[in-house]
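>>> sharing a sequence plus its predicted fold:
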Amino acid sequence: MAESSYSARHLTVLEGLEAVRKRPGMYIGSTDSRGLMHCLWEIIDNSVDEALGGYGDRIEVRLHADGSVTVTDEGRGVPVDIEPKSGLSGVELVFTKLHAGGKFGGGGYSSSGGLHGVGASVVNALSARLDVEVDRDGKSWGMSFRHGEPGTFAGDEPTSAFSPFTDASKLTAKGKVKKGVTGTRVRYWADPEIFLPTAQFELDALKERARQTAFLVPGLEIIIADERGEEPVVDSFKFDGGISEFVEYLAVDGPVTDVWRVTGSDTFSEKIPVLNEATGHMDLQEVERECEVDIALRWGTGYETEIRSFVNIIATPKGGTHLAGFEQGLVRFFRKEIEKNARRLKAGSDKPEKDDLLAGLTAVVTVRFPEPQFEGQTKEVLGTAAIRSIVQKQLTNHLSTLFESAKRTDKAQCALLLEKMVSEMKSRISLRAQRDTQRRKSSLESSSLPAKLIDCRSRDVEGTELFIVEGDSALGTARPARDSEFQALLPIRGKILNVQKASLADMLSNAECSAIIKVIGAGSGRDFDLDAARYGRVILMSDADVDGAHIRTLLLTLFFRYMRPMLEAGRVFAAVPPLHRVVVQNSGRKPNDLIYTYSERELEVLLKDLKKRGKKYQEPIQRYKGLGEMDADQLAETTMDRDKRTLRRVGVADAQQASRVFELLMGNEVAPRKEFIIDHADDLDQERIDA
């Protein structure tokens, strides 16, 4: 657009939005994929606010192949009539003016996710093109924008010729709709001049947010359609349960308590600036607000803590006053309860810390009230001070009632929970004492390490490797096969404790688990310190059979539950020993060739190839049933020599999904595991079973 085409009207429309384009980070956090997703969530949240108010129960988000996105809802539709003060239609006002919309003054929404009224206008300002269509009053109305300025495009693309409105904006009637049909459709193309070339809509994050919102607004259906691939992918999320169902979805461990629900409301007053029409100045006026509190929480057998907090269904990942009130209420209440029952619980004089009380807790904390005060437009931290005491009061009152209940199930669960908390406290104190003792020992002393550890000479952590080997026979072969400079060996006796089923105290008292934790030397659980680990790599070396695979799974369960940072850092590996040794006979004095294969299929392919080439091989072919059957040279060459071996790195791409899998396959609940095995029996590769 040429400079000469600007008019005074354009300047008033763009004066606020130009600031957004100059400093987008102030409004959306960043200009990478995170900022791009934030823009999309601003538009989605506007639709969710309509559903939250009882208008419409279906939202569709469609990611188009050309990089644009469309959000469609069945709400009331953005107002299309003229707003008297500005002389603009409701559509233009919402999409071009900062701090404008139905979320101010209390007329449009009693509570909403958008507090500043800048969401739609900011997305508009940062878009190469934005088209909005509104179904309302029996008609479908439309308006287009370029960089936040209203006008008309000559074509359907964001690069099409654009003509801005000069005298007055025109809200175009696109057609008629049936009586009573309302809704809004917003399609926009993010501006490539603003966002980084690598920025893209992240489908997994979008689906996770949609699932989360569907939990928070029972009965709302959110459809995510991705048309960017060869085949469109469509996912639908709808849950009739509330946040209780959300907690059950998030929880991955066995239950100690049922899901407890805390609901209530209270009022608070705050001073807000209000425009005095007589003087034209902003005057402070005290208003009374009502805050609704809705909390679902349950404790499980694990030690991980998962707390999600929301304000008017908008996630606050960095917490704020509502989360502070929740945690403060829990800590104060349970400290009093443990102190009251100290003799029965054998708690002694020690005070539980917050981590002891929150261990195994899964909770969703939501509050709803008008015009919450956030720290920044990204709404990651709630700042309204009065909410802290309201949440704390509601939570404490509910827990007091629960712990005074005469019901047998309530009394049993409350007693179990207190015992778990005291157990966590004792384990923490024991672990800390154990670690302090280890630190006091000089590096020359080895008495704190298990006697069966065969350590390496190097003290350069980055280059060292700890092989956890199965049984004494494997150890006998591995000892001469290792490079003693940087490879250490720790033998274990068969199958270790399944820590997914066992308590923390049982794990610590188990000789094999305790030895592994002690040898790695970085603690366990919440106290695990990755920088203190004594080895750069941990390699699980078990037999290539079903028992070996089971042992490897048990070891991985131990690492996942109590030393997860090792997995997340990519420092845990599985050795890949061979299954077969084929001796290929050569003619004359040429020495025979040795070829190792790692599966039945690989052996079959090799033998066919040898036959085709007329090569003979010794029979019977050696089949390794265990590591102990190998010579030291063979084990070194195939499994331990850095230049020739193959290792499988074990990682955690999605910790939450991994937790679900471990609980399903290794946890206490038998029925879901049985169902999983039956459902997936046909998918099993039988060649992976050592028969």
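That came through fine.
>>> use CA for all of it now, contacts and neighbours both
Fine.
>>> just checking, Gly67 touches Arg187?
No - using CA atoms under 8 Å, Gly67 makes no contact with Arg187, being 10.6 Å away.
>>> could you check which of those two is surrounded by more residues?
Arg187 (20 against 13; other CA atoms under 10 Å).
>>> you'd agree that one is up against Asp131?
Yes - taking contacts as CA under 8 Å, Arg187 lies within contact range of Asp131: 5.2 Å.
>>> can you tell me the distance between the two ends of stretch 171-191?
Start and end residues of stretch 171-191 are separated by 23 Å (CA to CA, to the nearest Å).
>>> oops, could you answer that again for stretch 81-93 instead?
Criterion CA to CA; first-to-last residue distance in stretch 81-93 is 10 Å.
>>> can you point out the buried residues in it?
For stretch 81-93, the neighbour count (16 or more other CA atoms under 10 Å) marks 88-93 as buried.
>>> Phe201 and Val311, how far apart?
Taken as CA to CA, the span from Phe201 to Val311 is 24 Å.
>>> more crowded one of those two?
Val311 (26 against 20).
>>> contact partners for that one?
Each residue near Val311 by CA atoms under 8 Å, 6 or more residues apart in numbering is listed here: 113, 366-369, 372, 382.
>>> relative to Asp49, how far out is the closest residue to it other than its chain neighbours?
The shortest distance from Val311 to any non-neighbouring residue, by CA to CA, 6 or more residues apart in numbering, is to Val367 (5.1 Å). Using CA to CA, we find Val367 at a distance of 14 Å from Asp49.
>>> buried sites along stretch 465-481?
Residues of stretch 465-481 classed as buried: 465-471, 474-475, 477-479, 481 (neighbour count, 16+ other CA under 10 Å).
>>> alright, now check it against this:
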Amino acid sequence: MTESGNPSQPANVNEYNASHIQVLKGLEAIRRRPGMYIGSTSERGLHQMVFEVVTYAVDEHLAGHADTIDVTITPDGAIRVADNGRGLPVQVEESTGMSALERELTELSFGTKPHSGYGVSGGISGLGLCVVNALSSRLTVEVHRDGHRWTQAYEKGTPLTPLTRHEETGNHGTAITFMPDAVIFETTHYSFATLSQRLQELAFLNDGLAISLTDERPERPARYHHTDGLRAYVAHLNPYPPSLVHSPAIAIESENQDETISVQVAMQWNTWSPGEFRSFANSTRTHEGGAHEQGFRTALTDLINEYARRQRHLRANDKDITAEAIHEGLTAVVSVKLARPVFEGATRTKLSNPEADTYVQEAVHEHLTDWLDHHPDEAAAITRHILNASI
């Protein structure tokens, strides 16, 4: 028999039982493991809180119900996001006795966007408002819909007040004000520059959407509204007109018959930079690329070589132009919107939907080939630039 205390003695299995299993439920799980939902508790995660709320307003725009989003950093450092969409639903469900608004803000299972009535939605986790509410020391929501103004206050995700109906109004929309919990985040100081860059990006990616940012710490307003979409985005990234190989930027837009995937592309070659590529899925920056980026690169390499051979810039025994030469000096933005995006990677910013690869290839090949055929002078300039880069 092994003596007690001997390292070789088997552990007493009765010391590990069901009482040692801890199951985190609802908002408790979010507060205990915030990095799983917003990426980190650093400055990056702090700003992601804002973007998750803004995403819901952008979803209202994509659904055709909002054209304005106002973001404000209040004097005490809180964030207010207001839109002129339909307003979060306030109806009380008989089965739970809770309003749809409260369930959206407090329940993980209900907060997921497939249940929210949007065909396309952004954000990292798809839980948006529920996560922001759980990670805020306080949050208030103000809704204008159904002919009245409605309000409710929360603390760390728990309702402090019932949903309250106020005066009549003909307005519509949602305003959410929240203070990130200093116990959870490493810092609660927002960077105007970081917010400004992302909000301008969203305005580029969503035609017809006006987004404003006001900093009341002191006041420093900014407003973004781009009617030319991704073409304006590329012009913003290519600030030196004399260096442009062609102008304006090439713009491509396509949507499949089932309306389950759409793609927008803007691209322009220049002589001053090695090139810059930015890709997005449902307005979320895909820093690690993915299927849509692969589809674009594959289509571009194939069709440029096809065009060069068709125009006899390449002879039959010449090698294909490399992808590196084709991308030299190219500034491009690719944005796809899908009904069910699948993200992977360390930061969940790599798109893995195979249909995105296939559809982007088809759309770019068809529309860019047509553009080159109808713009022979610009096409010749682009081809010369690429051939020079391949030498």
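It's in. None of these values were measured; they are calculated from a predicted model.
>>> closest to Gln285 of structure 1 among the contacts of Val311 of structure 1?
Pro372 (16.1 Å; CA to CA).
>>> may I have the residues that are in contact with Arg231 of structure 2?
So Arg231 of structure 2 contacts 248-251, 266-267 (CA under 8 Å, 6+ apart).
>>> let's see that with 7 Å instead.
Applying CA atoms under 7 Å, 6 or more residues apart in numbering to Arg231 of structure 2 gives the contacts 249, 251, 266.
>>> quick one: map it onto structure 1.
Aligned by TM-score structural alignment, Arg231 of structure 2 pairs with Ser244 of structure 1.
>>> quick check, that match in a helix?
Yes - assessed with DSSP: H, G, I helix; E, B strand; the rest coil, Ser244 of structure 1 lies in a helix.
>>> helices along the stretch 501-650 of structure 1, start to end?
Ranges of helices in the stretch 501-650 of structure 1, per DSSP state H, counting those that start in this stretch, are 504-509, 511-520, 546-562, 564-568, 600-612, 632-635.
>>> and the third one, which stretch of structure 2?
Spelled out, that is helix 546-562 of structure 1. Under TM-score structural alignment, there's no match for helix 546-562 of structure 1.
>>> what do you get for the fifth one?
Helix 600-612 of structure 1 falls opposite no residue of structure 2 when the two are matched by TM-score structural alignment.
>>> just checking, what packs against that helix?
Counting contacts by 3 or more CA pairs under 7 Å, 6 or more residues apart in numbering; DSSP states H and E, helix 600-612 of structure 1 packs against no other helix or strand.
>>> which parts of that helix are buried?
For helix 600-612 of structure 1, by 16+ other CA under 10 Å, it's 603, 606.
>>> surely Arg220 of structure 2 is in a strand?
No - counting by three-state DSSP, Arg220 of structure 2 is not part of a strand but coil.
>>> need the counterpart of it in structure 1.
When structure 1 is aligned by TM-score structural alignment, Arg220 of structure 2 is paired with Val233.
>>> quick one, helices of the stretch 151-300 of structure 2?
Counting by DSSP H, counting those that start in this stretch, the helices of the stretch 151-300 of structure 2 are 192-205, 229-237, 291-310.
>>> one more: the stretch 51-200 of structure 1?
Going by DSSP H, counting those that start in this stretch, the stretch 51-200 of structure 1 shows helices at 90-96, 119-125.
>>> show me what the longest helix seen in structure 1 is packed up against.
Among the segments of structure 1 that qualify as a helix by DSSP state H, the longest is helix 408-440. Counting by 3+ CA pairs under 7 Å, 6+ apart, the packing neighbours recorded for helix 408-440 of structure 1 are helix 354-358, helix 386-403.
>>> what's the closest non-adjacent residue to the aligned partner of Arg298 of structure 1 in structure 2?
With TM-score structural alignment as the criterion, Arg298 of structure 1 lines up with Gln268 in structure 2. Spatially, and ignoring its direct neighbours in sequence, Gln268 of structure 2 is nearest to Ala249 (4.9 Å; CA to CA, 6+ apart).
>>> who's in contact with the one you found?
Per CA under 7 Å, 6+ apart, neighbours of Ala249 of structure 2: 231, 266-268.
>>> one more: Gly290 of structure 2?
By CA under 7 Å, 6+ apart, the residues touching Gly290 of structure 2 are 350-352.
>>> of those, which stay in contact in structure 1?
Mapped onto structure 1 and checked by both residues aligned by TM-score structural alignment, their matches' CA atoms under 7 Å, the contacts of Gly290 of structure 2 keep the contacts 350-352.
>>> quick one: end-to-end length of stretch 145-158 of structure 2, please.
This stretch, stretch 145-158 of structure 2, spans 23 Å end to end (CA to CA).
>>> ugh, wrong one, stretch 86-97 of structure 2
OK, stretch 86-97 of structure 2 end separation, CA to CA: 22 Å.
>>> now what about that stretch, what contacts it?
65, 98-101, 143-145, 172-174.
>>> cutoff 6 Å now
98-101, 143-145, 172-174 (CA atoms under 6 Å, 6 or more residues apart in numbering).
>>> map His65 of structure 2 onto structure 1.
Aligned counterpart of His65 of structure 2 in structure 1: Tyr55 (TM-score structural alignment).
>>> and the closest residue to that match other than its chain neighbours, what does it touch?
Nearest-residue entry for Tyr55 of structure 1: Gly75, 4.8 Å, with adjacent residues in sequence omitted and distances by CA to CA, 6+ apart. Listed by CA under 6 Å, 6+ apart, the contact partners of Gly75 of structure 1 are 50, 55-56, 183.
>>> could I get those in CSV, plus columns for neighbour count and distance to Ala347 of structure 1?
Converted to CSV, the contacts of Gly75 of structure 1 look like this (neighbours: other CA atoms under 10 Å; distance: CA to CA, whole Å):
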residue, neighbour count, distance to Ala347 of structure 1
Glu50, 21, 51
Tyr55, 18, 53
Gly56, 20, 53
Gly183, 22, 59
